[in-house]
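Asks: Need the 3D shape of this:
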Amino acid sequence: MAALIEAAQAPDYPAEIVGVLSNRAAAPGLVTAASHGIATAALAQSKFPSRDMFEDVMTQTLESWGVDIVCLAGFMRILGEDFVNHWEGRMINIHPSLLPLYKGLDTHARALADGATTHGCTVHFVTPGLDEGAAILQAEVPVLPGDTADTLADRVLAEEHRIYPEALRLLASGKIAPLA
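Replies: Now for the predicted structure:
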């Protein structure tokens, strides 16, 4: 999220970060966003009687900010089909693997356990299937001898910070078409 905010500060960047929403009130990203004058909201799913109601309020919040594109960054919840379909082609995510490899969690440890020689990250469109949307950009990093999940994660994270702003730039500028 911080990489997206930084990129959007450039005068020629085609997107503006208008709000940051988290499902955790203590998320550091809320403080970062607020320090840049960006609207923030924290919505705990546990405060709502159903996931649908939680996601309806998320949609209302995003729409009140005039959001065109939703960028997921560290939002570790599986989103419902209605919410995902509402934002179809306008919601993207960064995932720490070279999809379709290692969908879900613990991607770095799984790559190491498999003896992978390369690993990386993918920015993709969000679809109802977990980590199944079309890839927008990918970045590859080598798996080095002696790597741990943490050292590999650090190299992947550096690439995430590079390709996520670029993927948003491509989508916001119309250089790639939103899925519909």
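Asks: okay, CA-based contacts and neighbour counts for the rest of this
Replies: Fine.
Asks: Show me where this structure has its helices.
Replies: For the chain, the helices defined by DSSP state H occupy 2-8, 28-35, 51-64, 81-86, 107-113, 149-172.
Asks: how near is Leu21 to Leu105?
Replies: Distance, Leu21 to Leu105, using CA to CA, to the nearest Å: 22 Å.
Asks: neighbour-wise, which of those two wins?
Replies: Leu21 (20 against 12; other CA atoms under 10 Å).
Asks: Could you find the closest non-adjacent residue to the more buried one?
Replies: Ala41 (4.8 Å; CA to CA, 6 or more residues apart in numbering).
Asks: Number of residues surrounding the one you found?
Replies: Residues near Ala41, counting by other CA under 10 Å: 17.
Asks: structure for this one too, so we can compare:
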Amino acid sequence: MSNIKAAIFASGAGSNFEAIIKANKGNKLGCDVVLLVCDKPEAVVIAKAAELGITSCVVNPGTFPSKEAYEGEIVTALRMAKVDWIFLAGYMRIVGPTLLRAYEDSILNVHPSLLPAFPGLDAIGQAFRARVLTTGVTIHFIDEGVDTGPIIDQEALEILADDTEESLQYRIQEIEHRLYPKVIKHVLNR
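Replies: Now for the predicted structure:
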């Protein structure tokens, strides 16, 4: 067992969450994933975490008076679980100063474009509608901007003439599920 403890943040279906957990079987990535942090009580990822034996911390931002209070609650949960690293995996909120200060240089994100192109929401749709020939996946550190943190790795993907937005999303997710665990392992073992 590794002594590095990690939390995964997710807001939706949890395909990247699941890919990281499966890739880490036997602690192959160099960490113990001890917590799922989710901001949506109805998210599918919560059931996936339960099936995989990962504790969930569901914190609904709408029940807090401010972003600072919301993130303060999360930091408390992370500290109680002795979390060292955070992996954002489809977490659809901008990380604020409270979380950034507590986990400076210890938060990774996966983004479905070749940053700096198409930051923010709906990156796959943005690339598809812009009719670019190439898009891809970026793994980066989080900073105070939106998808502006230092890039760790990227993988390009050609947009095919017969791609739909859905087929492109599927192909992007295949890369994310392979690349993100590889980068996590590299970062944790450097």
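Asks: still on that earlier bit, in contact with the equivalent of the residue nearest to Leu21 of the first structure over in the second structure: list those residues for me.
Replies: Mapped onto the second structure by TM-score structural alignment, Ala41 of the first structure lines up with Cys57. By CA atoms under 8 Å, 6 or more residues apart in numbering, Cys57 of the second structure lies in contact with Leu35, Leu36, Val37, Cys38, Ala77.
Asks: let's go with 10 Å and repeat that
Replies: Going by CA atoms under 10 Å, 6 or more residues apart in numbering, Cys57 of the second structure touches Ala7, Phe9, Leu35, Leu36, Val37, Cys38, Asp39, Pro41, Ile46, Ile74, Ala77, Leu78.
Asks: wait, what's in contact with the fourth one?
Replies: The one in question is Leu36 of the second structure. Neighbouring residues of Leu36 of the second structure by CA under 10 Å, 6+ apart: 6-11, 17, 45-46, 48-50, 54-58, 78, 86-88.
Asks: What's the PyMOL line that selects buried ones from the contacts of Cys57 of the second structure?
Replies: Selection of the buried residues among the contacts of Cys57 of the second structure in PyMOL, burial being defined by 16 or more other CA atoms under 10 Å:
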select buried, resi 7+9+35+36+37+38+39+46+74+77+78
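Asks: Verify the stated contact: Thr98 of the second structure with Glu68.
Replies: Yes: using CA atoms under 10 Å, Thr98 of the second structure is in contact with Glu68, at 6.0 Å.
Asks: quick one: what's aligned to Ile94 of the second structure in the first structure?
Replies: So Ile94 of the second structure corresponds to Ile78, using TM-score structural alignment.
Asks: neighbours around the residue lying closest to that match once chain neighbours are set aside, how many?
Replies: Excluding its sequence neighbours, the residue lying closest to Ile78 of the first structure (CA to CA, 6+ apart) is Leu130, at 7.6 Å. Number of residues near Leu130 of the first structure (other CA under 10 Å) recorded here: 11.
Asks: Also Asp150 of the first structure?
Replies: Counted with other CA under 10 Å, the neighbours of Asp150 of the first structure add up to 11.
Asks: mind checking how far it is from Ala10 of the first structure?
Replies: As judged by CA to CA, Asp150 of the first structure and Ala10 of the first structure stand 31 Å apart.
Asks: Repeat that for Val31 of the first structure.
Replies: On the measure of CA to CA, Val31 of the first structure and Ala10 of the first structure end up 21 Å apart.
Asks: Compare the two (neighbour count), which wins?
Replies: The neighbour comparison of Val31 of the first structure against Ala10 (other CA under 10 Å) goes to Val31, with 15 against 11.
Asks: what's the nearest residue to the corresponding residue of the second structure for Leu62 of the first structure if we skip its chain neighbours?
Replies: Residue pairing (TM-score structural alignment): Leu62 of the first structure is matched to Leu78 of the second structure. Of all residues not flanking Leu78 of the second structure in the chain, Ala7 sits nearest, at 7.5 Å (CA to CA, 6+ apart).
Asks: Could you tell me where whatever helix or strand that neighbour lives in falls in the first structure?
Replies: Counting by DSSP states H and E, the element that carries Ala7 of the second structure is strand 5-10. Using TM-score structural alignment, strand 5-10 of the second structure lines up with nothing in the first structure.
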